[in-house]
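J.: can't give you the sequence, but here's the structure:
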């Protein structure tokens, strides 16, 4: 082994710190799903407020990624990471002491600001600080951790909730941030060697555009796609996105050189990342409901049940990048991996999901597809971004993740909710009729909850007295029968999108990770491997 191939302690430590940072950010996106019922009861959150407790963090994170990446490039990536950890940790510590839902929502919004500084800094520190002959492996490890970080959030929250209150989740995030803040002092930094003026108009346009699009996507499952608020924010976000492109094309010092998307490797990498998270978070949303409400798994057992996904992504993330770089086969890795992912998601829609081992096999197939595509897509983005703008390249990668995740949840949630609502009506009415003889007001409330969601139906069944066991079983079984087919239809919808994406990626992506289509980029960016 040549000296250049020997991994130094400094390189390993830098990659470890970057992975710890991104794992905390991604875990915080998913962690509160399992703790939300207890949180809502303690702070008195309405359904709308519960949504914002979960999604406010994601909205702010997505909106601020591009400006935050530029801050790291301009002022130093380690400084951005440490500032983000300080804000993120303080916000989570503050959440421990809240007494109202609005206070908790505020802490989540502030945590999103910190996360936006952390996430692009982690990847850009790797691409700027790891030797070029080891960079592809470093990116592979980062991408694998980012891909399975949400499952880590489910697992840690489930474990904590088994022994402590929901406050322990925020204490854990705050403590982790404090430890990482101290450890970050031990790593080096990097920044743009010749920063231009701060692109204020572009920053404002990007924040407004992404806020509108993500807000509309997050609200679509509950409000409906034709709701005026949803339509207005989505259309407004797209128009502001067009304004952002117009500003960037005319700016002497743009926030993001949108011409980078003309580079086929860069563009296909961004599309692939978006599709991966479109599938991952859409499937997560559906499967967690299946595992907890149909199988009756605890939050911790549900997280453990996703292990096939963790193992598959971890193994194939390393393989995918090696194949793409070594054999100049980016096109086939991205297209083929997306085809495998689409097949796995379609299988969840077409085959029996009433038995866990079958679901585990299909999750394994999905994991192969995600693993093969996740690292090469990120490498294609970062290798075709100028070295001084690695923070922006990382922010593009992360923004694609957030937009893909929001769209996946929105589509899956909308399809599932529409199908459930269509099927659950007779069960809700029958339950109303049987309960009306005892308490008419309670009967109306119960029917409303049963019709709203499967979680509501299970909650109604659980609250019935022992002597109403037959009615409880009727409600639970009826809700399950109304939930499973729409859940599978949603998987089919996700899978079809992925198959179309696989065909398009096969056409769009070039053979090589680093392409000569943008000579300025190639001159500035070192080879990924």
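T.: Okay, I see it. Please read all numbers here as calculations on a predicted model, not as lab measurements.
J.: Only C-alpha atoms from now on, for both contacts and neighbour counts.
T.: Fine.
J.: how far is the helix ranked longest in the chain from where the chain is centred?
T.: Longest helix of the chain, by residue count under DSSP state H: helix 390-436. Taking CA atoms, centre = their mean, to the nearest Å, one finds helix 390-436 lying 14 Å from the centre of the chain it belongs to.
J.: and the spatially most central residue of the chain, how far is that from residue 62?
T.: Nearest to the geometric centre of the chain sits residue 405, at 4.7 Å (CA atoms, centre = their mean). Distance from residue 405 to residue 62, counting by CA to CA, to the nearest Å: 10 Å.
J.: this is the comparison structure:
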């Protein structure tokens, strides 16, 4: 019997996977439900376009800033412990968000939710790669990744249905029972896992938090202008802090982050490719949730249902990608999937209005994501040693979250600028700020022509934004095929016999 076949598998690994999927689900459902709730939230709280951006970005800012530290804490004190604490914080903050009375309160609640999310996310993937052996890890990661698609379906649909019958704050209440179930399941099924105790890297943690928070703050402030003193100062702090962080990690024998990971082409190339994808995808949901409600006139429930083609395609092709991975390899799957996503963006930029063109594009994005993402993540995660699973997972998450924040800032700014430029000079100044503001002005003045003008301007700006997104994803595809390499099987490596528990779980 080969060495791989002799490995003793964790008897509760598939139950543990269910817990990890629940913990991830609560984060995905929240973000998707929030997107659907933006229009009624804007009207009820009287939030400006900039406040709406901060309601979205505050979560990302704190989430990205704390990921590395929380991943390191999980490795040191216990990944299950950190995940449970994060779920408690996330659930309580969701309650606070549900009953916010103004944009400031909601931003504060979303910030706390970011803290909870940062504690949860690195733990899920790090526990997965330590519990599952390499031959089963691809299927486990595929199932774990598929939970995002469940959130894509459940979040908007449930959020839209709730908004149709209750107030917008009720969408945050979805998080509470999911978090509670995940906590109970973790306590019952999941064992604790952590790395051998070492000297804590306090300075590294401080520098990473300052650097990532400053960077995300600067990115979020970019739409106001790069020449603003506050934005330049934030970028300056980020550069100094992150440069100092890298230098310290290289010199410190007890470094929080294993910098030698970036010498491995699968980790470095996969991380950079995923960053470009996140930048390209950053504005997708921000744009489309406004498009289907303001331009196509969908209700919040219908807006949620509009994302079903994306979710179904991703679920199907996630399984296809997992099945083909061992035969085709991560490199080819990543390349093909990313080109499919890019093609969908190009089609979106030129497609006419209506549900079916949108559904086709969403299906293509879902199919491409289902094939590419598990392959790319599996390629880079395969380079992380088990004792650094938490901080390694957090490093991957941090890179992607920075890309997502950059994508929202850049593509959001491009969308706003394109919309403003496309509006006629005769339009009211407030209506030029955003399509939501234009609808508000039209409601006050009874100017139905302004609504048609705003819709036309938004569609024009949207096309340009999607073409730029396509360029980002094409760059990621080229990078992936150049840099990524599939590991060759060594003589004597054999796939273990099919485990009955694996058949049952699959």
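T.: That came through, no problem. The shown structure was predicted, so the numbers you read here are calculated from the model rather than taken from an experiment.
J.: mind listing what the residue nearest to the centre of structure 1 touches?
T.: Residues near residue 405 of structure 1 by CA atoms under 8 Å, 6 or more residues apart in numbering: 274, 277, 278, 279, 280, 281, 282.
J.: make it 7 Å
T.: Residue 405 of structure 1 makes contact with 277, 278, 281, 282 under the criterion CA atoms under 7 Å, 6 or more residues apart in numbering.
J.: again, but for residue 175 of structure 2
T.: Here residue 175 of structure 2 is in contact with 26, 30, 91, 94 (criterion: CA under 7 Å, 6+ apart).
J.: excluding its backbone neighbours, what's nearest the third one?
T.: Nearest in space to residue 91 of structure 2, with sequence neighbours left out and distances taken as CA to CA, 6 or more residues apart in numbering, is residue 176 at 5.0 Å.
J.: again with the last one
T.: Nearest in space to residue 94 of structure 2, with sequence neighbours left out and distances taken as CA to CA, 6+ apart, is residue 172 at 5.4 Å.
J.: I'd like to know how many residues surround the counterpart of the one you found in structure 1.
T.: With TM-score structural alignment as the criterion, the equivalent of residue 172 of structure 2 in structure 1 is residue 170. Using other CA atoms under 10 Å, residue 170 of structure 1 has 21 other residues around it.
J.: Quick check: residue 170 of structure 1 vs residue 31 of structure 1, distance?
T.: Separation of residue 170 of structure 1 from residue 31 of structure 1 (CA to CA): 10 Å.
J.: Then residue 156 of structure 1?
T.: Residue 156 of structure 1 is 8 Å from residue 31 of structure 1, by CA to CA.
J.: quick one: which of the two has more around it?
T.: residue 31 (24 against 19).
J.: How about that one: what's its closest non-neighbour residue?
T.: Computed as CA to CA, 6+ apart, the closest residue to residue 31 of structure 1 that is not its neighbour in sequence is residue 153, at 4.5 Å.
J.: The one you found matches what in structure 2?
T.: Aligned by TM-score structural alignment, residue 153 of structure 1 pairs with residue 155 of structure 2.
J.: mind listing what that match touches?
T.: Going by CA under 7 Å, 6+ apart, residue 155 of structure 2 touches 29, 30, 32, 33.
J.: Check the residues you listed against residue 368 of structure 2 and report the nearest one.
T.: Residue 368 of structure 2 has its nearest neighbour among those in residue 32, at 19.5 Å by CA to CA.
J.: Skip ahead from the helix or strand that closest one falls within and say which helix or strand is next.
T.: Using DSSP states H and E, residue 32 of structure 2 maps to helix 13-45. With elements assigned by DSSP H and E, the helix or strand that comes after helix 13-45 of structure 2 is helix 49-77.
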